[in-house]
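A.B. asks: What follows is a predicted structure for the sequence shown.
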Amino acid sequence: MSDIGTLANTAVAVVGIVVLIVRFRVNPVVALVIGAGYLGLAAGIGVARTAETITAGFGEIMAGIGLLVAFGVLMGAILRELGAIERLVRGLLRVFGPRRVPYAMSLTIATLLQSIFLDVMLVISAPLARGLARKLDRYGTARMATALAIGLESGIIFTVPGVGALALAALLHVPLGTYLLFGLIVVIPTVLVATAISTFILVHGWWKPEADEEPFVDEPREAGPVADGVAVQVRDEPRLVVLFGPMLVALALVATGALAKAAKLSDPALAFVSTPVIALLIGMVGTFYVGRRALGQDRVEQAMARGLKESGPILLLNGVGGSLAAMIKAAGLGAILGKYLSAGSVAPLIVVWVIAAVLHVAVGSVTISAITSAGLLAPLAPALGIDPVLVALAAGAGSLFMVHLTSNTFWLLQSLLGQSTRGTLKTCTVGVSVASVVAMGPILALSLVL
């Protein structure tokens, strides 16, 4: 097939996926498989090879991230049962004080709490953010809502084991330790700078409390550890360092493995424990042990059962994203686009950002747009001569642009933080879009040295 034909069919497949999701409310998993199937048949790959490619792509991505997602979600489920987030936020308030707590909370969510499913983390942390907002000035809601939105969305894209980060690393074949290190280099300044810029704009005349906030009919009390809506009594409340220690050890092992590899150090024992799957298994087992000591065996097992239920949709979505990526690669899109984008410059990374941003505006889901854009760009990375980690990070940054009315996170932030739709557009849509643009600063800087 001609280059134009391949490009046209790829465009039809992507637009078709968007239309199915947005217009006809087709489940994203089904839409992505349909799009991959269409591309395979239209590109002349053939019926048998199309089916094989869809299956192989799904299997490849599952082999790369399946256990990682499961272990991360299980750790998050146990930490949620222990009330770790509530205790952490209260600790941040004591240490940093009301003025600096939005930055501390946003950065903590973006870096430390990425093992917890986004919507669950938002539901737990929102009442705490509202309580903190009352301790600030008249712009407290704007400050906390912006910080929460930026921290949540940036974290799932840039921080391992965030769902978006795992998918981007797997689809672009970036070692997880490498993505962890460079993701932290990007996410820390991004969160701090984007929160500062957005807050400055909001408190200097743009935020109107009378129009941008809505009163609550019933003010919910701050939650302790809960299970199925029932408060849970923690038998032996461990220190925060004990609660989060296993997760931090796991991430430290992954990072150490990446540094050892870069330094060309060879140690079989270190290589084994720093393998991402083994490191997160160690973290999960440690978290399980802490949870069992504090809550008892039955309660921890119930938490893990809920975590496994939550991980199912995540795994399916990432798996079919792998199917689409494999089909795009089989269609030869990477070689075609490589002819039109020059290597050795920052321009290709801008193109990557734009592709991901356009997909996100159309689809409205950060994770889906990140997965789809990564699938499009995976075969292109070698042709560009750019380190794949930069392509992955740029795709992630673009997928943050314009979180809007089709996003579940948008509506949760509106209802849980007491904002009007207009106010949520200012804090969530604009705030996360600022983070999307700011993130390209450290990514482009990294491109000059990698």
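C.D. replies: Happy to help now that I have it.

A.B. asks: okay, CA-based contacts and neighbour counts for the rest of this
C.D. replies: Will do.

A.B. asks: For Thr108, which non-adjacent residue is closest in space?
C.D. replies: With Cα to Cα, 6 or more residues apart in numbering as the criterion, Thr108 has its nearest non-adjacent residue at 7.6 Å, and that residue is Gly151.

A.B. asks: Now for that neighbour: which residues touch it?
C.D. replies: Counting by Cα atoms under 8 Å, 6 or more residues apart in numbering, Gly151 touches Met105, Ser106, Leu107, Thr108, Ile109, Ala110, Val191.

A.B. asks: Looks like the fifth one contacts Leu152 (just checking).
C.D. replies: Yes: between Ile109 and Leu152 a contact is recorded at 6.2 Å, counting by Cα atoms under 8 Å.

A.B. asks: quick one on the thing from earlier: just the ones in strands from the contacts of Gly151, please.
C.D. replies: The strands, defined by DSSP state E, take in nothing from the contacts of Gly151.

A.B. asks: any idea which residue sits dead centre in this structure?
C.D. replies: The residue lying closest to the centre of the chain (Cα atoms, centre = their mean) is Ile156, at 1.7 Å.

A.B. asks: any idea how far the closest residue to Leu67 other than its chain neighbours lies from Asp119?
C.D. replies: Nearest non-adjacent residue to Leu67, counting by Cα to Cα, 6+ apart: Val277, 6.6 Å away. To Asp119, Val277 is 24 Å away according to Cα to Cα, to the nearest Å.

A.B. asks: this is the comparison structure:
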Amino acid sequence: MTRLSVEMLAADAPEPITSAGHAQLGIAVLAGIAVIVLLITKSKLHAFLALTIGSLALGAIAGAPLDKVLTSFSTGLGTTVAGVGVLIALGAMLGKMLADSGGADQIVDTILAKAGGRSMPWAMVLIASVIGLPLFFEVGIVLLIPVVLMVAKRGNYSLMRIGIPALAGLSVMHGLVPPHPGPLVAIDAVKADLGVTLALGVLVAIPTVIIAGPLFSRYAARWVDVPAPDRMIPQRASEDLEKRPGFGATLFTVLLPVILMLAKALVDIVVDDPEHPVQRVFDVIGAPMIALLASVLVGIFTLLRPAGFSKERISPLVEKSLAPIAGILLIVGAGGGFKQTLIDTGVGQMVLDISEDWSIPALLLAWLIAVAIRLATGSATVATVSAAGLVAPLAADMSTTHAALLVLAIGAGSLFFSHVNDAGFWMVKEYFGLSVGQNIKTWSVMETIISVVAGGIVLLLSLVI
């Protein structure tokens, strides 16, 4: 059954741009990653340039024609910027509106008043988990970053003590809980029950996010004790706090994308007909770009106007919001280019081929395959889709609960050790102003904890249910 799955994936996969064997591809992957790390850490080269050079080195060592390597890198860069870049830009606009209008101050003041001291990391993980339930990871980051940074700054907290719980909440929801695209793809591939998977996903997510979030953040804050970077905290244009928008209006503006995307997910489940007019409407208004765009437009009336902003001040505000993210866009895009180069050289298929004859339990096999593809490609979604396709035939004789646990094992493995080939790695690094080493000791370790803890809980549940 496993061999059949591999053959099906191979038939659907695009032709690799190189005919290199597994050994050569493995060496190429290690060399490409080593080039990136050394250029950034030793030569202090900008991450965009390092990722570009590393992609070329990977392709050259793998024996791929350089013109095809350039095409792969450019395609990956363009696709990533097209998908994530617009979200980052809209999120930056919304973040600038929140900061300059005083709306972010209002949220921060309310959170600080309700939860202080030791309870703050728990409050952050709760907020991130709720907001992250229907959101893509990137959307959740751009929505929460202004709040995370301002809570850390205003409350004089270590950035890691506040940031890690928020990131853990977002990441756990992204990997384990539908309606995120990864879990939904895996559910469809193994023919698991959506409701059972959702219930078990939440059951696995709760202890996982507690361990990887508030508990791990204590150690992360000791290892990397950094303040919130001033360059990523837009300063309020006016100190007249009497004019800042109310908490309700601000919260509504921030949650509007969540509401729209959650509504889309619910309609998709209830209607379940892509051609139905209602579902087609919600597919549009619930798309991440439209949902964030709506929030930005609404923010003009709920945030800027109550704060006394005239029409003439709105355009310069939006323009200023884009300057700080130029470097982030290039770095995230280059990370996508490196990932596409890995995929096009056949690294993902190499991992599937090597793991074809592994004789281990299905849940552990699913987790290990997802881990391997995640490490090689940097993409949790690619890891989920590939691993789900590989182990799907194994679910044929499984019970409903074990099929759901198979989905969760795949999702857990897809989050393992985010590093330099993951666009999310660079987003977190740049937003939080960390070095590569600091980001590995915090973000990458947190992702690994999520993967291992969730995978362990899934295996334990498989023994008792």
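C.D. replies: Nice, I can see it. Quantities reported herein were computed from a predicted structural model and do not represent experimental measurements.

A.B. asks: related to what we said a few turns ago, quick one, what contacts the residue nearest to the centre of the first structure?
C.D. replies: Counted by Cα under 8 Å, 6+ apart, Ile156 of the first structure has contacts Ala110, Gln114, Leu118, Gly162, Val163, Gly164, Ala165.

A.B. asks: The residues you listed in helices, which ones?
C.D. replies: The members of these that map onto helices under DSSP state H are Ala110, Leu118, Val163, Gly164, Ala165.

A.B. asks: and the residues you listed as CSV, adding neighbour count and distance to Val26 of the first structure?
C.D. replies: Output for those, formatted as CSV (neighbours: other Cα atoms under 10 Å; distance: Cα to Cα, whole Å):
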residue, neighbour count, distance to Val26 of the first structure
Ala110, 29, 30
Leu118, 19, 22
Val163, 29, 21
Gly164, 27, 21
Ala165, 27, 25
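
A.B. asks: To what extent is Phe216 of the first structure buried, counted in neighbours?
C.D. replies: 12 (other Cα atoms under 10 Å).

A.B. asks: swap in Leu251 of the second structure?
C.D. replies: When counting by other Cα under 10 Å, one arrives at 14 neighbours for Leu251 of the second structure.

A.B. asks: one step back: within the helices and strands, which one has the residue nearest to the centre of the first structure?
C.D. replies: helix 140-158 (DSSP states H and E).

A.B. asks: quick one on the thing from earlier: which one of Val277 and Asp119 of the first structure has more residues nearby?
C.D. replies: The neighbour comparison of Val277 of the first structure against Asp119 (other Cα under 10 Å) goes to Val277, with 21 against 14.

A.B. asks: where does the residue mapped onto that one from the second structure sit relative to Ala82 of the second structure, distance-wise?
C.D. replies: In the second structure, the residue paired with Val277 of the first structure is Met289, using TM-score structural alignment. Met289 of the second structure sits 10 Å away from Ala82 of the second structure, going by Cα to Cα.

A.B. asks: same deal with Ile269 of the second structure?
C.D. replies: Taking Cα to Cα, one finds Ile269 of the second structure at 27 Å from Ala82 of the second structure.

A.B. asks: Same check on Ala189 of the second structure?
C.D. replies: For Ala189 of the second structure, the distance to Ala82 of the second structure - Cα to Cα - is 27 Å.

A.B. asks: More neighbours: which of these two?
C.D. replies: Ala189 (20 against 12).

A.B. asks: Which element, helix or strand, includes that one?
C.D. replies: In this structure, Ala189 of the second structure sits in helix 181-190 according to DSSP H and E.

A.B. asks: check contacts around Asp79 of the first structure.
C.D. replies: Just to correct that, residue 79 of the first structure is Leu rather than Asp. Ile85, Leu243, Phe244, Thr287, Gly291.

A.B. asks: I'd like the residues you listed as CSV, with distance to Phe58 of the first structure appended.
C.D. replies: Compiled in CSV, these are given as follows (distance: Cα to Cα, whole Å):
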residue, distance to Phe58 of the first structure
Ile85, 33
Leu243, 34
Phe244, 32
Thr287, 29
Gly291, 33
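
A.B. asks: So which of those sit within helices?
C.D. replies: Per DSSP H, those map to helices at Ile85, Leu243, Phe244, Thr287, Gly291.

A.B. asks: Quick check: which element contains the aligned residue in the first structure for Met97 of the second structure?
C.D. replies: Alignment note: Met97 of the second structure maps to Ile78 in the first structure; criterion TM-score structural alignment. Using DSSP H and E, Ile78 of the first structure falls within helix 47-81.

A.B. asks: how close does that helix sit to the second structure?
C.D. replies: On superposition with the second structure, the mean distance recorded for helix 47-81 of the first structure (mean Cα distance after the TM-score superposition for the first structure) is 1.7 Å.

A.B. asks: for that helix, which positions count as buried?
C.D. replies: Buried residues in helix 47-81 of the first structure, counting neighbours by 16 or more other Cα atoms under 10 Å, are found at 50-51, 53-62, 64-81.

A.B. asks: Mind telling me what element the residue nearest to Leu67 of the first structure is part of?
C.D. replies: Judged by DSSP H and E, Val277 of the first structure forms part of helix 276-295.

A.B. asks: Now do that helix and helix 47-81, the angle between them.
C.D. replies: 30 degrees (axes from the mean of the first three to the mean of the last three Cα atoms, to 10 degrees).

A.B. asks: I'd like the next helix or strand past helix 276-295 of the first structure.
C.D. replies: Following helix 276-295 of the first structure toward the C-terminus (DSSP H and E): helix 297-331.

A.B. asks: List the contacts of Val209 of the second structure.
C.D. replies: Per Cα under 8 Å, 6+ apart, neighbours of Val209 of the second structure: Val125, Pro165, Ala168, Gly169, Val172, Ile450.
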